[in-house]
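Engineer: pasting the sequence and the predicted coordinates here, then a few questions.
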Amino acid sequence: MSVELNHTIVHSRDKKVSADFVGHILGLEVGAQWGPFIPIEAANGVTLDFMDSTDIKPQHYAFLVSDEEFDQIFARIKAAGIPYWADPGHSIPCEINRHYGGRGVYFDDPDGHAFEAITTPYA
């Protein structure tokens, strides 16, 4: 059996608010609460399991998306007035990147986690 990432826990001040935010922006369905978690499942079966926490250390979550999905995600970011950047250090605001012939954008969730949508994997 090959090793695959199955899930990761996303610490949030309010798991429902955070899961709804991320699900909306990425265009993913928010699952039913399971134990202390609210999951969002990506197309490859990996889930982000949002959990309430008072100890939040911002993390980075990157998603490989199609060009069409990128257009939809980027449109939702702009429509919601969410700040976005072309880089993980937030030094190039209001722009996207075009690394490796694709497109990429960074935005933060309500808890300060950095989310990234890219159309081409980085080499």
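Structural biologist: Looks like it arrived, so ask away.
Engineer: CA atoms for contacts and neighbours, from now on please.
Structural biologist: OK.
Engineer: just to check, T120 is in contact with G102?
Structural biologist: Yes: assessed by Cα atoms under 8 Å, T120 is found in contact with G102 at 4.9 Å.
Engineer: higher neighbour count, these two?
Structural biologist: The neighbour comparison of T120 against G102 (other Cα atoms under 10 Å) goes to T120, with 18 against 14.
Engineer: buried residues, stretch 22-30. List them.
Structural biologist: Buried residues in stretch 22-30, counting neighbours by 16 or more other Cα atoms under 10 Å, are found at V22, G23, I25, L26, V30.
Engineer: okay, one more to line up with it:
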Amino acid sequence: MSVSFNHTIIAAKDRAESARFFRELLELPQAPSWGIFTNIQLTDGVLLQFAEPPVEIQMQHYAFLIDDDLFDRAYRRLCEQHVEHWADPHMRRPGEINHEHGGRGVYFKDPSGHAIELITRPYL
């Protein structure tokens, strides 16, 4: 059997808010949710499950490879919603995008404080 990524649980301060943020930003349909999880499903079938843990949330980094058209729309939504963003992971180039690896990229934080990266070309 080959190996593929199936799902991950993302800690959220408000699981419904986090799921909505990603659904709207990445233009994803609602997915069935159950129990303590509010879910979204990426186009390749990977399930992101948002849950509210009873502990302090530690920042994680999540990168999404998206096409150029979705990047344009998502970046426009970030700007319209005044989401602080950077061209670099060290947050030294605010309000910019980068043009690394033959594509474009942007970094920002989601509603729970996780570091999110949108890129249009893979690093490898």
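Structural biologist: Happy to help now that I have it. Since we're looking at a predicted model, the values are computed, not measured.
Engineer: how about the buried residues of stretch 22-30 of the first structure, which pair is most distant?
Structural biologist: I25 and V30 (11.4 Å; Cα to Cα).
Engineer: okay, strands next: where are they in the first structure?
Structural biologist: Per DSSP state E, the first structure carries strands over the ranges 7-12, 37-41, 47-52, 60-64, 104-108, 114-118.
Engineer: where's the alignment partner in the first structure of L47 of the second structure relative to I77 of the first structure, distance?
Structural biologist: Superposed on the first structure with TM-score structural alignment, L47 of the second structure falls opposite T47. Per Cα to Cα, to the nearest Å, T47 of the first structure is found 22 Å from I77 of the first structure.
Engineer: correct me, but Y122 of the first structure touches H99?
Structural biologist: Yes: with contacts counted by Cα under 8 Å, Y122 of the first structure reaches H99, the gap being 7.4 Å.
Engineer: who has more neighbours out of the two?
Structural biologist: H99 (15 against 10).
Engineer: wait, what's in contact with that one?
Structural biologist: T120, Y122 (Cα atoms under 8 Å, 6 or more residues apart in numbering).
Engineer: what's the answer for A42 of the first structure, then?
Structural biologist: L28.
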